[in-house]
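Enquirer: Here is a sequence with its predicted model. Questions after.
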Amino acid sequence: MTHALVVNTGSSSVKLALCDTSGRRLWQEQRSWGLSQADAGGQQLAELLEQWLSPLLAALEPLPQLVIHRIVHGGAHFSAPTLLSPQVLAELENLVPLAPLHNGPALEAINWLQGQLESQLQGSAIQQWACFDTAFHASLSEAASTYAIPASWRQQGLRRFGFHGLNHQHVGETVAARDPDIRRLISCQLGAGCSLCAIEIDPQGQPRSVDTTMGFTPLEGLVMASRSGSVDPGLLLHLMRQGIGVSELDTALNRQSGLLGLSELSGDMRELRLQAGEGHRGAQLAIAVFRHRLLQGIGAMAASLGGVEAIALSGGIGEHDDALATELEQALAWLPGLRWLRVAADEEGLMVRLIAKSCVTSRRTGQRLA
């Protein structure tokens, strides 16, 4: 492997990066897409890929023969970097309902690229790999991953998986390299999607997920841009008894809740900060609820670790919202000796390093990857 094209298809954007084997970016670009943009006259994913990515691929020389995709939900089966095949793609299709904002678009991008690259490579072999946001949380204990639901439900594989694992792992590795003395870390991924991860770091600098706020789907946990986070199941039962259907619930909880639903204005924290300063009540409420649930979650993660030595903020909000960082530091001043860090998100770099490691391991053991 010399160069890899990394495709990170999110719920509201597509990030592209051309990286070397160390994960260092040679270039990167990002474009927005999604239902909200399409409703406003913006692009759907297929149109974006055709108009933006197709010319970029045509200009690359040589064309990378390795493409790595971030896939949010790997279910119980996919817990390591995986070479994509028709059988694997069929299995991943079955997981789309578990992460509808992410898995479906990722598969659309995979299928589009497969056709595009095969035509440009004129029959040459191409490998597309997937890295999964759930994989880092495969280390969760039975107590941390199990819901208190009937045994017949648990036997269907209904459990807590956790998400944002790629960036939480990156945060853990980065903090371990910066400060080898840190053993208990809370990683805060705060962006359009938000989650926390309680991380133990061993003496060799290897991070391990102990607990996390997202569960069976990325809907559980913190307040997010348009996702509700955790809601009393009884409230949902109440709404269903009133006649609200599954599809309406899905749309409301995933696309119309969170910061957007609270503020009735925007799911963008930058916009809410500006409007809150102008006295907008909805923006003020959204920030207050977001902060309250975040503090609750941090307390829970600290309890799972038996204490905490450092908290790392990552993601668009975590890296750039100075007001939130100050508010959190003040609210958690009672925690002794706490170190506050900011770590730039780098899912793409981590994915390249994971695939490079998988390729080296496979060559050593004589396994054939393609």
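Expert: Sure, I can see it.
Enquirer: Going by C-alpha atoms from here, please, whenever you check contacts or count neighbours.
Expert: Will do.
Enquirer: Could you tell me whether residue 74 really is in a helix?
Expert: No - assessed with DSSP: H, G, I helix; E, B strand; the rest coil, residue 74 is coil; it does not lie in a helix.
Enquirer: Check it against this one:
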Amino acid sequence: MAARVLVLNTGSSSIKYELVDVRTRERPARGLVERIGEDDGRLTHHTGLERPGFERRGRFATHAEGLAAMLEAFATAGPDLRADPPVGVGHRVVHGGTRFREPVLVDDAVIAAIEELAPLAPLHNPVNLTGIRVARDAFPGVPQVAVFDTAFHRTLPPEAYTYAVPREWAERLGVRRFGFHGTSCAYVARRAAALLDRGLEELNLIVLHLGNGASATALAAGRSVDTSMGLTPLEGLVMGTRSGDTDPALSGYLARVAGLDAEKSEDALDRHGGLLALAGSGDMRTVRRRASGGDADARLALDVYTRRIRKYVGAYYAVLGRVDAIVFTGGVGEHDAATRAEALSGLDRLGITIDPARNEASSTEERAVSAPGSDVAVLVVPTDEEWEIASQTLSLIE
């Protein structure tokens, strides 16, 4: 029997969606609404064919407009979700705080709680809620399920999630490390174990999710024991527009010497930092192209980006004591061979060696790119957050 779940991944400037049949593993439709809020917005809707079954270009001023266009694409190119609704709608929600440690059925109380947590993920939780509200209106009576990025990291030990800050901040304001990219980590960790033909409970892994957002996670026996993102998705690795780690006193310094209030400095670090600040673009492909053309700023940006990854790999090696595999995923992690090579360069003494031919071979498959006989496997595993969300959604509904 079919069990089709509509998965909505409503991001800060885009909406990824996919209709997934969890039982048959078929993907009847998928699509992307991108560059929301810009004049050159675009929606592409695929129904299993090479060419899009529906395409629309133009401005999507808000996420609500983008979601309305998605529903129009289903009505025009199929499958017709009005005539044959999904059994459930699974929503990626970035921040669940300490309240949500598992997927939950959405009701008014859950919506209110996600809204209260919005200050912890201001780029994500508000638009995640927009997706939930539009889907509830579009599919009355269909169960809506929130799947939280933070839930996977519920296994972090106290010494990993505790900040050395005044106790009142932790107890009254909930200041602690939460971690993100949990659905991606859960999926790629299982796939890495299958690729190595070993049980996940036997493995210590370092998962590097490198996309516009980027994180490193240390997994012991399949459980998250440390992760680079913290209270919010800003901490850790250098990202497309996010700075990652900076001196905690930076905001205070900017307030004193430049009159920059906390909201403005946080916005700058979230939206105008990272590769964008260093190289003028948050797109790794553009930065690499500029670096190849001799742009010194772009070259420095790449060096800062990969050095930060290497630093975290070394730190998590120490945390784990033994590493069986390093797993690259996300848009950059899956497709940028140079980033993989540069991020792990000089780690041969730790048993980490990339094979250049394997690494540079063009492939979209799960694969090993480490040198034969290396103590630590280096794997590339394309993430599939949509599948993970769909399967968790159906499990909860049933």
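Expert: Nice, thanks for sending it over. The shown structure was predicted, so the numbers you read here are calculated from the model rather than taken from an experiment.
Enquirer: TM value for the aligned chains?
Expert: Between these two chains, after superposing, the TM-score reads 0.89 (TM-score structural alignment, normalised by the length of the first structure); 347 aligned residues with a Cα RMSD of 1.8 Å.
Enquirer: Excluding residues flanking it in the chain, which one is nearest the residue nearest to the spatial centre of the second structure?
Expert: Central residue of the second structure (Cα atoms, centre = their mean): residue 181, 4.3 Å from the mean position. Nearest non-adjacent residue to residue 181 of the second structure, counting by Cα to Cα, 6 or more residues apart in numbering: residue 149, 5.3 Å away.
Enquirer: Burial check on the one you found, number of neighbours?
Expert: When neighbours are defined as other Cα atoms under 10 Å, residue 149 of the second structure has 26 of them.
Enquirer: That one pairs with which position in the first structure?
Expert: Matched to the first structure by TM-score structural alignment, residue 149 of the second structure sits across from residue 133.
Enquirer: The residue nearest to the centre of the second structure pairs with which position in the first structure?
Expert: Using TM-score structural alignment, residue 181 of the second structure pairs with residue 164 in the first structure.
Enquirer: circling back: list the contacts of the match of residue 149 of the second structure.
Expert: Listed by Cα atoms under 8 Å, 6 or more residues apart in numbering, the contact partners of residue 133 of the first structure are 70, 71, 72, 73, 74, 162, 163, 164, 165, 166.
Enquirer: Give me the subset of these that lies in helices.
Expert: Within these, residues falling in helices by DSSP state H are 165, 166.
Enquirer: can I assume the residue nearest to the centre of the second structure is in contact with residue 150?
Expert: Yes - applying Cα atoms under 8 Å, one finds residue 181 of the second structure in contact with residue 150, separated by 7.3 Å.
Enquirer: what residues are shared contacts of these two?
Expert: residue 94.
Enquirer: one step back: please report how far the match of residue 149 of the second structure lies from residue 188 of the first structure.
Expert: 15 Å (Cα to Cα, to the nearest Å).
Enquirer: Show the contacting residues for the alignment partner in the first structure of residue 191 of the second structure.
Expert: Alignment note (TM-score structural alignment): residue 191 of the second structure maps to residue 174 of the first structure. Counting by Cα under 8 Å, 6+ apart, residue 174 of the first structure touches residue 343.
Enquirer: same thing with residue 260 of the second structure?
Expert: Contacts of residue 260 of the second structure (Cα under 8 Å, 6+ apart): 251, 254.
Enquirer: which position in the first structure aligns with it?
Expert: So residue 260 of the second structure corresponds to residue 244, using TM-score structural alignment.
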